[in-house]
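> A predicted structure for the sequence below; I have some questions about it.
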Amino acid sequence: MSIESMRIIMNGLIERLHPQLPGSALGDVLDQLIYLVDDNGSDLIQVCREWVRSSDFRRVDAALSLSEAFLFNTRNELETELRAVAEKWPELAPKATKILSDWDQVNPS
């Protein structure tokens, strides 16, 4: 499967998500997909990175709901991206703070 195939699949999931549900409703599905796909979720994580950087609140919310992997490889990169999200959408700031806290627990200085 290619990154483009994963992008099509994930865009289809978010576009078909019931309109009354938040993007975060896809969190468990995305977490499961990490373990089910042949690349251990690397393409899925790349698409989630794209979503975090997008201007689509629902996609950002879905990407931040991923709990089985960190979207970025360093704390600095993670913090930079999450700070931008929290500034744009303050309602997502608690999620951003939780993700950084989780990083610090897994990767103590």
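Happy to help now that I have it.
> C-alpha from now on. contacts and neighbour counts both.
Will do.
> What's the separation between F70 and R16?
From F70 over to R16 the distance is 25 Å, taken as CA to CA, to the nearest Å.
> Which one's more surrounded, the two?
F70 (17 against 9; other CA atoms under 10 Å).
> Buried residues of stretch 12-19, list them for me.
Burial within stretch 12-19, assessed by neighbour count using 16 or more other CA atoms under 10 Å, is assigned to I14.
> just how off-centre is that stretch within its chain?
Relative to its chain's centre, stretch 12-19 lies at 15 Å (CA atoms, centre = their mean, to the nearest Å).
> dropping in the other structure now:
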Amino acid sequence: MNVAEMSRIMDSLYEHRAPALPSHALADNFDRMIWCLDDQGAALLQVREDWLISGDRGRVEVALDMEETFPFSDSQKMNDVLGQISARWPELSAKCRSIQEARASGESR
């Protein structure tokens, strides 16, 4: 599956989610999908990174709530993006900091 196909799937699931569905519930489904896909979730993880830089707060929250892997293979890129998210939405800074601290301490995700 390519990134464009996965983007359409994830966007559709996001747009048609139940109105009161918390971001972590959709994120949990995306985390599970990683292990079900023949590309080991590569396209899904790319869409997650796209969502993190998208400027769409709802998609950013879902992407931040994914827990199977750290976003971005490069930790500096991750820190830069999470720093931008924290600056734009200070109420998301605790979640960003938690992800950064887990990666820095060598915790697996």
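Thanks, I have it. The model shown is predicted, which means the values in this text are computed figures rather than measured ones.
> Report the TM-score for the pair.
Aligned and superposed, the two chains score 0.91 in TM-score terms (TM-score structural alignment, normalised by the length of the first structure); 107 aligned residues with a CA RMSD of 1.2 Å.
> Spatially central residue for the second structure, please.
A63 (2.1 Å; CA atoms, centre = their mean).
> and that one, what helix or strand is that in?
Per DSSP states H and E: A63 of the second structure is located in helix 57-65.
> ok, then the element right after that helix?
helix 75-88.
> by contact count, what packs against that following helix?
Counting contacts by 3 or more CA pairs under 8 Å, 6 or more residues apart in numbering; DSSP states H and E, helix 75-88 of the second structure packs against helix 93-104.
> what's the neighbour count on the nearest residue to E79 of the first structure once chain neighbours are set aside?
Spatial nearest neighbour of E79 of the first structure, excluding adjacent residues (CA to CA, 6 or more residues apart in numbering): L100 at 7.0 Å. Neighbourhood size, L100 of the first structure [other CA under 10 Å]: 18.
> same check, this time on the one 3 residues further on
A total of 17 residues lie near W103 of the first structure under the criterion other CA under 10 Å.
> What's the separation between it and E15 of the first structure?
Taking CA to CA, one finds W103 of the first structure at 30 Å from E15 of the first structure.
> One more: G41 of the first structure?
Distance, G41 of the first structure to E15 of the first structure, using CA to CA: 20 Å.
> And E4 of the first structure, by the same measure?
Taken as CA to CA, the span from E4 of the first structure to E15 of the first structure is 16 Å.
> same thing with D43 of the first structure?
Taken as CA to CA, the span from D43 of the first structure to E15 of the first structure is 19 Å.
> same check, this time on L100 of the first structure
Computed as CA to CA, the L100 of the first structure to E15 of the first structure distance reads 28 Å.
> can you check I45 of the first structure too?
As defined by CA to CA, I45 of the first structure lies at a distance of 18 Å from E15 of the first structure.
> F57 of the first structure too?
13 Å.
> follow-up on the earlier one: looking at the second structure, name the residue matched to the residue nearest to E79 of the first structure.
L100 of the first structure maps onto Q100 in the second structure, with residues paired by TM-score structural alignment.
> surely its match meets V81?
No - if you go by CA atoms under 8 Å, Q100 of the second structure and V81 don't touch, sitting 10.8 Å apart.
> who touches G41 of the first structure in this structure?
Shown in contact with G41 of the first structure (CA atoms under 8 Å, 6 or more residues apart in numbering): 33-35.
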